[in-house]
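*Asks:* task: produce atomic coordinates for the following.
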Amino acid sequence: MNTDDLIAQLSEDVPPVRRGAVGLRLVLGILLGALVSGTALVLVLGIRPDLGLAMRGPAFWMKWGYTFSLALAAIVMTVQLARPDSARLRWTWLLAVPVVLLGGLGVAELARTPPGLWLAMWLGHSWMICPWLVLALAMPIFIGLLWSFRRLAPTRLRAAGAAAGLAAGAFAATVYCMHCPEVSAIFVLTWYSLGILLAASIGALLGPRLLRW
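*Replies:* All right, here's what the predicted structure looks like:
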């Protein structure tokens, strides 16, 4: 039997994969993990008491818009890397858009703030714990994505792990917005992003071991 005949025989009676099945499975893993992260946030950290009032102002939506748009860009990358034909990634430049926009807001924020207040604005009240809380909240979402990958076929395991960690970190930061009272763009750009990058680094480290199939 030659190779073409073998391939034809193996492909007989193989049901077609539904369009969008990869994305749907990854989103399901994210939602399951986000449910756990959200429950942990409510039970352990608590929702900020002025959340309703905060949602009427621009600072909350600045944070939420940054983390959520970064999460969407990361999940686009994760969907591509979950397939075996992921040699060329498309739309990765979308990851830079929220970072550049928030950086611009941070520069404008610094320009209208006296230099003596820059350090306090940068550090806020929770810079020491913010990245670690984002990382902790990212772990259930990362586990949910690992569950999703069990039915998928990634070939670039380190890149896929990093993308999954990035998506988990960004979605975790979105959940964390319901607790965090910090309002500075430069704070969010630094410390939220650090927590997200820590999650992406752990994903890159574990990807070759946990995503092997």
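
*Asks:* contacts, neighbours, all on C-alpha from now
*Replies:* Fine.

*Asks:* longest helix in the chain, by residue count?
*Replies:* Under DSSP state H, the helix in the chain containing the largest number of residues is helix 58-81.

*Asks:* now it: buried residues?
*Replies:* Neighbour-count burial for helix 58-81 flags 59-64, 66-81 (criterion: 16 or more other C-alpha atoms under 10 Å).

*Asks:* quickly note the distance from the closest residue in space to residue 74 that isn't next to it in sequence to residue 113.
*Replies:* With sequence-adjacent residues excluded and distances taken as C-alpha to C-alpha, 6 or more residues apart in numbering, residue 74 is closest to residue 167, at 4.9 Å. Taking C-alpha to C-alpha, to the nearest Å as the criterion, residue 167 is separated from residue 113 by 33 Å.

*Asks:* the structure of the following sequence is requested for comparison with the preceding one:
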Amino acid sequence: MMKTEQLIDSLSQNVSRVPRHAVPRRIAVGLAAGGLVAMLLIAVTLGIRPDLSLAMHGFSFWMKWTYTLSLALGASYAIIRLARPAPASLQGLWPLAAPVLVLVGIGVGELARTPSSEWLAMWLGRSWTSCPWIVLTLAAPIFAGLLWSFRKLAPAHLRASGAIAGLSAGAWAATIYCLHCPEVSAIFVLTWYTLGIALAAGLGALLGPRLLRW
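*Replies:* Purely as a prediction, here's the structure:
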């Protein structure tokens, strides 16, 4: 009868070495492919804002981009950790709250400088009814790219991996959406951008156990 050690030795023979950065490289390919599709969707359907070069000299554009990009990078790092078939603590995700807290501070300062009669208009902007749904739609191809990445990986926490993949897809989608969105209020971004990102994360949590099973 074969002993456990002998079984392990037989299974480990002729196993090719996995490159050190294989996981982040595959995740990056999936994100890049999905992001390219999302950018094409923006360019074809909504269009890049015509004053983009001028907007990039203002605070509001970089406020939005810093917020969404920091969430996207943090979530992408978490995906790399969760994509391996090893126990991974979710406690390391707490830095993702930092961009939200910073934007809350900016929003409070913004409200303090604005007459209360203008708060509702600042909060709703001109596109509050469509913004979250556009972000969610743009997140779909990015999430699909991440699903392709996971096909050769082995996540152990399927629901958490799905949620973080959705969060990453939503945050990257919001980053791309900044190329079109003319809204300038921090409180608008905090509410409606975050809602779109949260919807993508929630959908990812629902689909994770089904689509990430291996």
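
*Asks:* what's the TM-score for these two chains?
*Replies:* Put the two chains on top of each other and the TM-score (TM-score structural alignment, normalised by the length of the first structure) is 0.98; 213 aligned residues with a C-alpha RMSD of 0.9 Å.

*Asks:* tally of neighbours for whatever residue of the second structure lines up with the residue nearest to residue 74 of the first structure?
*Replies:* Under the alignment defined by TM-score structural alignment, residue 167 of the first structure is paired with residue 168 of the second structure. By other C-alpha atoms under 10 Å, 32 other residues sit near residue 168 of the second structure.

*Asks:* next one: the one 4 residues further on
*Replies:* As a burial measure, residue 172 of the second structure scores 30 neighbours (other C-alpha under 10 Å).

*Asks:* what's the spacing between it and residue 157 of the second structure?
*Replies:* The span separating residue 172 of the second structure from residue 157 of the second structure equals 22 Å under the rule C-alpha to C-alpha.

*Asks:* element containing the residue nearest in space to the middle of the first structure?
*Replies:* Against the mean C-alpha coordinate of the first structure, by C-alpha atoms, centre = their mean, the closest residue is residue 167 at 2.2 Å. Of the helices and strands defined by DSSP states H and E, residue 167 of the first structure is found in helix 157-176.

*Asks:* that helix vs the second structure, mean deviation?
*Replies:* Aligned to the second structure and superposed, helix 157-176 of the first structure gives a mean residue distance of 0.3 Å (mean C-alpha distance after the TM-score superposition for the first structure).

*Asks:* what is that helix packed up against?
*Replies:* When contacts are defined as 3 or more C-alpha pairs under 8 Å, 6 or more residues apart in numbering; DSSP states H and E, helix 157-176 of the first structure packs onto helix 21-40, helix 58-81, helix 130-149, helix 193-210.

*Asks:* where does the helix or strand harbouring residue 122 of the first structure end up in the second structure?
*Replies:* When secondary structure is defined using DSSP H and E, the element that contains residue 122 of the first structure is helix 118-123. Mapped onto the second structure with TM-score structural alignment as the criterion, helix 118-123 of the first structure occupies residues 119-124.

*Asks:* got a list of contacts for the matching stretch?
*Replies:* By C-alpha atoms under 8 Å, 6 or more residues apart in numbering, the surrounding residues in contact with stretch 119-124 of the second structure are 111, 185, 187-188, 191.

*Asks:* for residue 141 of the second structure, which non-adjacent residue is closest in space?
*Replies:* The shortest distance from residue 141 of the second structure to any residue that is not its chain neighbour, by C-alpha to C-alpha, 6+ apart, is 4.7 Å, and that residue is residue 34.
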